[in-house]
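Student: have a look at this prediction, sequence included:
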Amino acid sequence: MNVSQFLQLLREHPEHTLTFVLSDGSTIPPHYHITEVGHASKTFLDCGGKGHRTESCILQVWIADDTDHRLHAKKLVTIFDRATELISDHELPIEIEHEAPVLTQLTISRHEVAADSLVFHLSHKHTDCLAKELCTPNFNIPAIPGTCSPASGCC
């Protein structure tokens, strides 16, 4: 889900709370706070030497002791409005940063509109080799399956 889609849902349902469902079916406690709206950029080389750049909008979730706190869609739109200079590209994917129990970045895999809540189902991000054409044909080290050949130029 990108920023534009996310904000459209928030604006269509301003009085709804937001519920975040983790991949194991549990939910982030409803008294969470959104402590950061950020624009994250990552520039890197894959193991084959090719350059890449990824960008996303990160919403940092923090659990406080004020168990009566609830975030409504209208309030999160206000927070986004303050971050306009940082989040000018509304096509950026939304990621949720949550400490559960270690700091994890999650993507929104799907959403539902319930009677009084916007329910966002979260998925874990996964790693992958971005230079498979260089690496995967070189599984020639039998003692360590899946290891790249030292002569292949990757790994």
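Tutor: That came through, no problem.
Student: please count neighbours and contacts with C-alpha atoms only from this point.
Tutor: Fine.
Student: tell me the contacts of Gln105?
Tutor: Applying C-alpha atoms under 8 Å, 6 or more residues apart in numbering, we find Gln105 in contact with Glu95, Ile96, Glu97, His98, His124, Lys125.
Student: against that first model, consider the following:
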Amino acid sequence: MKIKEIKQALTEVEAISFRLPTGEYLPPHFHVTEVGLVSKHFIDCGGVERRETVANFQLWEAGDYDHRLAPQKFLHILQLSEKILGREDLDIEVEYQQQTIGKFGLTFDGTDFLLTAKQTACLAQDACGIPDAQQFALPQLQTAGGCTPGGGCC
């Protein structure tokens, strides 16, 4: 999800709810404690220099059970964050405290904001010698005549 998409979604909902990949909802008294710009400048294992920049939202919950973040308030926070984010339509990454800080992608299903699982990957598989997934395909099994001891099919 990008910044423009969340701004639009916030105009369409009466209340904000976030759901984890497990289907579990964040408590309704969560806070958006940070909206920031995260830039990553790195070299992958194949020696290619790369840059990534995302808008980062940090969600947090505390004992403030009467707190509810209204969509208009979240929009206001996003408007204030333009000083840091600029006006670029960045991808959004969400941090949420679990056993450790989890990083999630974000989508919207028309009602709820869905925290989506993020995965690591090798960005230079060809340089690392990691074979294509097709090379892991199982060979065709011989099925003609059935499988018998010594028949060579097992």
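Tutor: Received the coordinates, thanks. Since this is a predicted model, take the numbers as computed values, not measurements.
Student: just to revisit the earlier point, Serialize the contacts of Gln105 of the first structure to TSV and add fields for distance to Val21 of the first structure.
Tutor: Written out in TSV, the entries for the contacts of Gln105 of the first structure read as follows (distance: C-alpha to C-alpha, whole Å):
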residue	distance to Val21 of the first structure
Glu95	13
Ile96	11
Glu97	13
His98	12
His124	12
Lys125	15
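Student: buried members of the residues you listed into ChimeraX, please.
Tutor: Selection command for ChimeraX covering only the buried members of these, criterion 16 or more other C-alpha atoms under 10 Å:
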select :95,96,97,98
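Student: which one of the contacts of Gln105 of the first structure is nearest Thr107 of the first structure?
Tutor: Of all the contacts of Gln105 of the first structure, Thr107 of the first structure sits closest to Glu95, with 4.8 Å by C-alpha to C-alpha.
Student: next up, the contacts around the residue most central in space within the second structure.
Tutor: Centroid-nearest residue in the second structure: Gly105, 1.9 Å away (criterion: C-alpha atoms, centre = their mean). When contacts are counted by C-alpha under 8 Å, 6+ apart, Gly105 of the second structure touches Met1, Ile92, Glu93, Val94, Leu115, Thr116, Ala117, Lys118.
Student: tell me which of these fall in strands.
Tutor: Ile92, Glu93, Val94, Leu115, Thr116, Ala117 (DSSP state E).
Student: what residue of the first structure takes the place of the third one?
Tutor: If you follow Val94 of the second structure across to the first structure using TM-score structural alignment, you land on Ile96.
Student: its match against Ile58, yeah?
Tutor: Yes. Ile96 of the first structure is within contact range of Ile58, at 5.8 Å (criterion: C-alpha atoms under 8 Å).
Student: give me the common contacts of the two.
Tutor: In contact with both Ile96 of the first structure and Ile58: no residue, using C-alpha under 8 Å, 6+ apart.
Student: how about the nearest residue to the counterpart of Ser17 of the second structure in the first structure, chain neighbours excluded?
Tutor: Under the alignment by TM-score structural alignment, Ser17 of the second structure pairs with Thr19 in the first structure. In this structure, Thr19 of the first structure finds its nearest non-sequential neighbour in Val119, 4.7 Å apart by C-alpha to C-alpha, 6 or more residues apart in numbering.
Student: and Glu97 of the first structure, how far from Cys129 of the first structure?
Tutor: Glu97 of the first structure sits at a distance of 23 Å from Cys129 of the first structure (criterion: C-alpha to C-alpha, to the nearest Å).
Student: what of Cys57 of the first structure?
Tutor: Taken as C-alpha to C-alpha, the span from Cys57 of the first structure to Cys129 of the first structure is 23 Å.
Student: look at the two and report which has more neighbours.
Tutor: Comparing Cys57 of the first structure with Cys129 by other C-alpha atoms under 10 Å, the one with more neighbours is Cys57, at 23 against 13.
Student: next, count neighbours for Leu92 of the first structure.
Tutor: 19.
Student: so who does it touch?
Tutor: By C-alpha under 8 Å, 6+ apart, Leu92 of the first structure lies in contact with Asn2, Val3, Glu55, Ser56, Cys57.
Student: tell me which helix or strand the aligned residue in the second structure for His31 of the first structure sits in.
Tutor: Under the alignment (TM-score structural alignment), His31 of the first structure pairs with His29 of the second structure. Secondary structure assignment for His29 of the second structure, by DSSP states H and E: no helix or strand.
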